[in-house]
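[1] no sequence on this one, just coordinates:
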């Protein structure tokens, strides 16, 4: 156990040093406006060079700084949350492998090297989701792996497609409008980004991944796995346009609306926060589809700070109340866990876009830019409704877990005494307060002037107040004992199950494709293709070579047979 603690602290210090170094490097590059592109040529095939490349610019280093900072806080936090775990060392190594894969993806401008980090994220995330080794974790891990495998195949196809360009350094081709198949490449990258960032129809795996330990959720759902797709599309943003942008905007709008609606019917604390992450990923994808890649990156970083804090506070509460995750079994925690409740309220207010917290600077700017852009009515309505639903489920969470009736057992040792868990929460709380302002000054040094009518300008504020009021009052009047939901069971079941997407992704689609693959393997790869493919050709060549060998053995029998065969053929020809 002492070795685990030492490894825990050593890893945290190592990641913190990398974070500070990356932050200083990013600030320097922002000031002098410079970018370093490092390239090692490994092999050249048909004038197509396979290279190991790294890109060090302000965006990659700033993102790397945030990833390593949050990872260091998560590792320190794990020392308290996972203190009684027998496999603590294995857990830390898995988290470090996860961070290394994400770092490799961030600084790689080459599709081949990105594939290594991309597949590394998928592999380690599967190992982390099934960490507790029970049936629920196994099912969630399989759903996560199969959903992300679609994106892996899209990356593989894009690697094959880019072979025609003479290299895999996509950063040189995203501006090339004259290339005929660049739209196909962008389509594959959008598909990969949608699977990794859990956009419709690949949304079911993200709440299912909550089977992983809570420190992993704090890392995965803030700055690593789910943001990898958004980051890749930010890098490809100059090539986005036309049909791809429209489809991405529509799917992202539906995703954030579906996630916000589903969170209002969910009772699992971690799944509510996971659906909140899904909703914010939809916001990032929406503004990215409108052409504002820097704004999407700004919201990605600001969201990482308060979402990691939100998961840590949820983990602290779950850890203290005996492992239960049902918000209906909590209540009045403000008296026994004042620090955790303060931090979770801070994170919730930042998520809602409360003025002068981290979420306000990015979210308010996104809404105003979207309202002032050429946005169609349906996407505008989805954006407004998703904003109101975010505040609605946030205040519902506040009511059930913090300010409602005390629903825990009589003898409950609920407290904030574990400093190993509370210190990282305080650090991220400072980031949730000051991070948004600092990032806005760095990324947008020149202020944007956005002129909107008074009604549109105050629309986000009005919708937020209305959502918060409904989230608190409706749950106050229909607290635990009401059976109202049973009278509208169909609607509640549809909205609360993410529009039946988990069912469609498992029994509906995955099972059908797996059965189809099994049939193809039996009839095709193990059947006709085996007979007429490699094995059939092998046996044909072997039999032919045996005949040829027999003809060269100088046997009188062979010569007699050949002589009579020629006589028969000659007779047939003459007749």
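    It's in. Computed from a predicted model, the values in this text were never measured in an experiment.

[2] okay, CA-based contacts and neighbour counts for the rest of this
    OK.

[3] Pull up the gap between the residue nearest the centre of the chain and residue 280, please.
    Note on the chain: the residue nearest the mean C-alpha position is residue 226, at 1.6 Å, using C-alpha atoms, centre = their mean. Separation of residue 226 from residue 280 (C-alpha to C-alpha, to the nearest Å) stands at 11 Å.

[4] Repeat that for residue 304.
    10 Å.

[5] Repeat that for residue 545.
    If you go by C-alpha to C-alpha, the gap between residue 545 and residue 280 works out to 66 Å.

[6] Please identify the buried residues of stretch 118-133?
    Buried residues in stretch 118-133, defined by neighbour count with 16 or more other C-alpha atoms under 10 Å: 118-131.

[7] Looking at these, which one is closest to residue 447?
    In terms of C-alpha to C-alpha, no member of the buried residues of stretch 118-133 lies closer to residue 447 than residue 118, at 35.6 Å.

[8] element containing that closest one?
    Take DSSP states H and E as the rule and residue 118 turns out to sit in helix 111-129.

[9] re the thing from before, surely the residue nearest to the centre of the chain and residue 199 touch.
    No - the pair residue 226 / residue 199 is not scored as a contact, 10.0 Å apart, by C-alpha atoms under 8 Å.

[10] Next, the angle helix 111-129 makes with the helix or strand harbouring residue 98.
    Secondary structure from DSSP H and E places residue 98 in helix 88-106. Orientation of helix 88-106 against helix 111-129 (axes from the mean of the first three to the mean of the last three C-alpha atoms, to 10 degrees) gives an angle of 150 degrees.

[11] what residues does helix 88-106 touch?
    4, 7-8, 11, 60, 63-64, 67-68, 71, 75, 82, 113-118, 120-121, 124-125, 127-128, 216, 224-225, 228, 231 (C-alpha atoms under 8 Å, 6 or more residues apart in numbering).

[12] Report the buried members of those.
    Counted by 16+ other C-alpha under 10 Å, the contacts of helix 88-106 give 4, 7-8, 11, 60, 63-64, 67-68, 71, 75, 82, 113-115, 117-118, 120-121, 124-125, 127-128, 216, 224-225, 228, 231 as buried.

[13] ok, structure two:
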């Protein structure tokens, strides 16, 4: 137990210490408007040198600071959450490897080292998703690994294509080679890679499946690390991608992802899956605003979202932990009476997700929606943005009603407590950051003001949509949800909306099913059929037959020995005569 506590505390201490160092460096870099490019020659052999490049600017430093802060909170939280885990040190090492891979990706201006971080994230996420060893975890891990492998292949193709330029340091020639045909191809590969990592349509099915991982891992993966890697890469490549047709297509797909995730979250009853689908919706929002050319706004929302989403997962983990690992929200209720501190953190993070004024989510979402209102987009994208915002408030209000207001529906004998101070302390740290990070970042990041001119109705559109979504969520929660579904829509439509627009079937089962059937036939007809007769079983039968014959010679039967001796002598005699 002492060893477990020490490894958690040491990891937490170092990550928090690095976070503080990053904070002071970030302040200095922003004030001095400074960029640091470091090259470290690892090995030089004849004419070949292997060089590690590091890019430190305000963006990489502030992102690293947030990753260190969230990962330190998650490890401190895991000290209590994973208390009965026998292999806690293995879990902590995997989390630290995950953080290291993300840091490598953040500070790299070189496509090779970016790929090392990118692939490291994919491999370690697979190990963390299958941490609880059961068939559901294995399936989810394989789905995640194979989906992310598509992005890895895109990055490999991008690396090979970049050999045309003689350097993998993309920041050197991105500006003046913008109109080159090869760079257009590189841009398309970057977009495809980012779509797989950030789970945009048609690669969305892996993100809710990744909920099979332990909750501390979900808090880390779905806030600041794995799913944001694609967004971060696109922000770095943003100057290259502007005015590309592929980016316009990405705008449509990310808008549909945002809309689809919002609808599915309203039909879901698994607490962790609701929060995962809300992450998917916010990733769609970041991708879509990035596709419109506002990379700084996407980065701003990425950071504010990381804080309240990590807090939301931690609160969900504490609730699941206390309710004997039950995740169904229909069995919860009345939590605000029994666990007030956890409920406080949960409600603040939920309100921040909705964009309630002066919480962190408000500062980023409000500016994003107002920039959308000012831009010359078509009406479809405008509707997708605002309906998705309304759906966010809808499922948040539904979650609030099920968890806080309705009656407790579990066993009559239960023990809900709010005294796990280790978890509470880590959650309160993120609660404080969820309150102040929006205003703090808006002062730090934007050195120039955005001038927004809108009519009064356009300005209040966010308020109208939020109020409408909240009222609908309240109404649906108060009514009997089953009868409401039967009344409003047919079974097929609700099935379509619940299962992510058949995304798992289309993107996974359709591709895998035929190969699996082919593999089954190979096993059946070759390994267990002809191969069995002519290889293993055939060889076994021949050896068995010969061994039976040899055993007859070994039964000390004098006649057989004598007969074999005479036979042998006759054969020798015949050979001599001939």
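    Thanks, I have the structure now. Not measured: the values here are computed from a predicted model.

[14] Now the TM-score, please.
    The TM-score (TM-score structural alignment, normalised by the length of structure 1) is 0.88; 520 aligned residues with a C-alpha RMSD of 2.0 Å.

[15] thinking again about what came up before, let me have the buried residues of stretch 118-133 of structure 1 in CSV, extended by distance to residue 570 of structure 1.
    Supplementary listing: the buried residues of stretch 118-133 of structure 1 in CSV, determined by distance: C-alpha to C-alpha, whole Å:
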residue, distance to residue 570 of structure 1
118, 67
119, 65
120, 68
121, 71
122, 68
123, 68
124, 71
125, 73
126, 71
127, 72
128, 76
129, 75
130, 74
131, 77
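
[16] Now do the strands for structure 2: every range, in order, please.
    Assigned by DSSP state E, the strands in structure 2 fall at 36-45, 48-56.

[17] With mean neighbour count and distance to residue 327 of structure 2 as extra columns, can I get those strands in TSV?
    Formatted as TSV, the strands of structure 2 follow (neighbours: other C-alpha atoms under 10 Å; distance: least, C-alpha to C-alpha, whole Å):
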stretch	mean neighbour count	distance to residue 327 of structure 2
strand 36-45	10	46
strand 48-56	15	41
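
[18] looking at those, which is closest to residue 520 of structure 2?
    Judged by C-alpha to C-alpha, the one of those that comes nearest to residue 520 of structure 2 is strand 48-56, at 45.3 Å.

[19] what's next to stretch 113-126 of structure 1, contact-wise?
    52-53, 94, 97-98, 100-105, 108, 141-142, 144-145, 148-149, 152, 155-156, 225.

[20] if I look at the aligned partner of residue 453 of structure 1 in structure 2, how far off is residue 370 of structure 2?
    Mapped onto structure 2 by TM-score structural alignment, residue 453 of structure 1 lines up with residue 455. The gap separating residue 455 of structure 2 from residue 370 of structure 2 is 11 Å, by C-alpha to C-alpha.

[21] Those two - which one has more neighbours?
    residue 370 (18 against 8; other C-alpha atoms under 10 Å).

[22] Would you mind finding the match for the more buried one in structure 1?
    Per TM-score structural alignment, residue 370 of structure 2 is aligned with residue 368.

[23] same check, this time on residue 258 of structure 2
    In structure 1, residue 258 of structure 2 lines up with residue 256, judged by TM-score structural alignment.

[24] got the contact list for residue 47 of structure 1?
    residue 166.

[25] Show me where the stretch 301-450 of structure 1 has its helices.
    Assigned by DSSP state H, counting those that start in this stretch, the stretch 301-450 of structure 1 shows helices spanning 338-352, 358-372, 377-398, 419-443.

[26] so can I have TSV of those helices showing distance to residue 272 of structure 1?
    Below are these laid out as TSV (distance: least, C-alpha to C-alpha, whole Å):
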stretch	distance to residue 272 of structure 1
helix 338-352	12
helix 358-372	18
helix 377-398	8
helix 419-443	19
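
[27] mind checking which of the ones you listed is nearest residue 497 of structure 1?
    Here helix 377-398 is closest among the helices of the stretch 301-450 of structure 1 (C-alpha to C-alpha), at 15.2 Å.

[28] Onto which residues of structure 2 does the closest one map?
    Using TM-score structural alignment, helix 377-398 of structure 1 pairs with 379-400 in structure 2.

[29] That stretch: how far from the chain's middle?
    22 Å (C-alpha atoms, centre = their mean, to the nearest Å).

[30] Which helix in structure 1 has the most residues?
    Ranked by residue count, the top helix of structure 1 under DSSP state H comes out as helix 2-32.

[31] Report the distance from that helix to the chain centre.
    23 Å.

[32] mean shift of it relative to structure 2?
    Following the fit onto structure 2, the mean deviation recorded for helix 2-32 of structure 1 is 0.6 Å by mean C-alpha distance after the TM-score superposition for structure 1.

[33] Buried residues in that helix, which are they?
    4-5, 7-9, 11-13, 15-20, 22-27, 29-30.

[34] Could you give the number of residues near residue 344 of structure 2?
    Residue 344 of structure 2: 15 neighbours (other C-alpha under 10 Å).

[35] List the contacts of it.
    residue 336.

[36] Which residue of structure 1 sits opposite it in the alignment?
    With TM-score structural alignment as the criterion, residue 344 of structure 2 lines up with residue 342 in structure 1.

[37] Distance of that match relative to residue 85 of structure 1?
    Counting by C-alpha to C-alpha, the gap from residue 342 of structure 1 to residue 85 of structure 1 is 28 Å.

[38] do the same with residue 566 of structure 1
    Counting by C-alpha to C-alpha, the gap from residue 566 of structure 1 to residue 85 of structure 1 is 83 Å.

[39] go on, residue 428 of structure 1?
    Distance from residue 428 of structure 1 to residue 85 of structure 1, by C-alpha to C-alpha: 25 Å.

[40] now do residue 7 of structure 1
    Counting by C-alpha to C-alpha - residue 7 of structure 1 and residue 85 of structure 1 are separated by 14 Å.

[41] residues in structure 2 aligned with stretch 322-331 of structure 1?
    Counting by TM-score structural alignment, stretch 322-331 of structure 1 corresponds to 324-333 in structure 2.

[42] I'd assumed residue 396 was in contact with residue 475 of structure 1.
    Yes - assessed by C-alpha under 8 Å, residue 475 of structure 1 is found in contact with residue 396 at 6.6 Å.

[43] Who has more neighbours out of these two?
    Each of residue 475 of structure 1 and residue 396 has its neighbours counted (other C-alpha under 10 Å); residue 396 has more, 27 against 17.

[44] Name all residues that make contact with the more buried one.
    Residue 396 of structure 1 neighbours (C-alpha under 8 Å, 6+ apart): 264, 471, 472, 475.

[45] which one of those is nearest residue 536 of structure 1?
    Among the contacts of residue 396 of structure 1, residue 264 lies closest to residue 536 of structure 1 (C-alpha to C-alpha), at 59.2 Å.
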